[in-house]
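1. Here's a sequence, model it:
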Amino acid sequence: MKLILINKRILYKIIISAFLIILILLVGCDDTLNESNIDNIIIPDKNVSYNEYIQPVLTIKCSTSGCHDDETRAGNYSVTNWANVVTPGIVNPGDVETSILVWRIEGIGVEIMPPIGNLVSKPLNKNQIDGIKTWIEEGAKSN
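-> You can find the predicted model right below:
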């Protein structure tokens, strides 16, 4: 009887320990970018990587809102991958002034995107806009 009681206690401690370890791992591994933390990412002022900075911003601010994904394609434009993003006219590598994407995210002569008051995404912050402009100036590479 005493042996069974000890084994139950050991089993109970093992189960609790395993649960705590799993909980710690799950909480510690939450590095998923989302609308609430994308604004904390600082885009450098040179050598801007599309994969590291531009795609996450465009995905969270423009695609996951259900506007510029492959299904919805608002304005017939999707930002789900580099080839879609660099649609001629929308993004003109090396030429920020004629890139419609910049006009839209800055609200130059058109409604700013994402629109102010959008319930899903806020407009891009200055660092995000400057980062996209730098990326375009540097050739809008798929890097």
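
2. okay, CA-based contacts and neighbour counts for the rest of this
-> OK.

3. what's the distance between residue 140 and residue 84?
-> According to CA to CA, to the nearest Å, residue 140 stands 12 Å off from residue 84.

4. More neighbours: the two, which one.
-> Of the pair residue 140 and residue 84, residue 140 is the one with more neighbours under other CA atoms under 10 Å, namely 24 against 15.

5. list the contacts for the nearest residue in space to that one that is not next to it in sequence?
-> Among residues not flanking residue 140 along the chain, residue 93 sits closest, at 5.0 Å (CA to CA, 6 or more residues apart in numbering). By CA atoms under 8 Å, 6 or more residues apart in numbering, the contact list for residue 93 reads 86, 136-141.

6. With residue 121 instead?
-> Per CA under 8 Å, 6+ apart, neighbours of residue 121: 35, 60-62, 65, 114.

7. Now do the strands in the chain.
-> Taking DSSP state E, the chain contains no strands at all.

8. sorry, back to before: out of the contacts of residue 121, which one sits closest to residue 27?
-> The closest of those to residue 27 turns out to be residue 35 (CA to CA; 18.4 Å).

9. any idea how far the closest residue to that closest one other than its chain neighbours lies from residue 74?
-> Closest residue to residue 35 apart from its sequence neighbours, by CA to CA, 6+ apart: residue 60 at 6.1 Å. Distance of residue 60 to residue 74, computed by CA to CA: 15 Å.

10. and for comparison, fold this next one:
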Amino acid sequence: MKKLIPILLLIFYTGCDDSFTDVDNNDIPDSNVSFSKHIQPVFNIKCVNCHGVGITEAGLDLTTWSGTVADPSIVFPGEPDNSRLVWSIEGNPVVQPMPPLGSSYLPLTQDQRKGVRTWVKEGAKNN
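-> Purely as a prediction, here's the structure:
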């Protein structure tokens, strides 16, 4: 039994680690960023555990495009510098960083942050 515990712990922690997902390896283009192809997969892996159906921290549901853009102060289409979503993932001190400091969730990669910024800049389209 004692030999089984480390193996079970390894399996458990491996299952919790999102570094094994392909979402961190998918390149997001510099333009024509698609919500369904590029942004939603990132949100599904990195954000919806806290900002999803039934668990909408800060009133934010990132499981759908309509939930993501529902509040113009969160996503201001065409203006990433005025969008709290962009501020939070880029570490703007005006808002709480996402994921929160000390969280077990991994932050978005630089490419993912740039992709979200570009998507908002291009109008936060439902594409």
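
11. Residue 58 of the second structure - how many residues pack around it?
-> 8.

12. Return the residue of the first structure aligned against it.
-> Aligned by TM-score structural alignment, residue 58 of the second structure pairs with residue 75 of the first structure.

13. and the gap between the most centrally placed residue in the first structure and residue 10 of the first structure?
-> For the first structure, residue 56 is the residue whose C-alpha lies nearest the centre (CA atoms, centre = their mean; 2.9 Å). Residue 56 of the first structure sits at a distance of 46 Å from residue 10 of the first structure (criterion: CA to CA).

14. Which parts of the first structure are helices?
-> If DSSP state H is used as the criterion, the helices of the first structure fall at 2-28, 55-58, 82-85, 100-106, 126-137.

15. export these to JSON lines and tack on distance to residue 41 of the first structure?
-> As requested, the helices of the first structure are arranged in JSON lines below (distance: least, CA to CA, whole Å):
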{"stretch": "helix 2-28", "distance to residue 41 of the first structure": "19"}
{"stretch": "helix 55-58", "distance to residue 41 of the first structure": "9"}
{"stretch": "helix 82-85", "distance to residue 41 of the first structure": "20"}
{"stretch": "helix 100-106", "distance to residue 41 of the first structure": "17"}
{"stretch": "helix 126-137", "distance to residue 41 of the first structure": "9"}
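
16. Please tell me how far the closest residue to the match of residue 58 of the second structure other than its chain neighbours sits from residue 48 of the first structure.
-> Of all residues not flanking residue 75 of the first structure in the chain, residue 68 sits nearest, at 7.9 Å (CA to CA, 6+ apart). Shown here: residue 68 of the first structure relative to residue 48 of the first structure, a distance of 22 Å by CA to CA.

17. surely residue 81 of the second structure meets residue 88?
-> No. Contact criterion CA atoms under 8 Å: residue 81 of the second structure and residue 88 do not qualify, at 11.0 Å.

18. Tell me which of the two has more neighbours.
-> Taking neighbours as other CA under 10 Å, residue 81 of the second structure and residue 88 compare with residue 88 leading, 19 against 15.

19. from what I can see that one touches residue 107, true?
-> No. Judged on CA under 8 Å, residue 88 of the second structure makes no contact with residue 107 at a distance of 10.5 Å.

20. Now for these two: what residues contact both?
-> Common neighbours of residue 88 of the second structure and residue 107 (CA under 8 Å, 6+ apart) are residue 98.

21. List the contacts of residue 61 of the second structure.
-> 48, 51-53, 55, 67-68.

22. How many residues are close by the counterpart of residue 46 of the second structure in the first structure?
-> Taking TM-score structural alignment, the alignment pairs residue 46 of the second structure with residue 61 from the first structure. Per other CA under 10 Å, the neighbour tally for residue 61 of the first structure reads 25.
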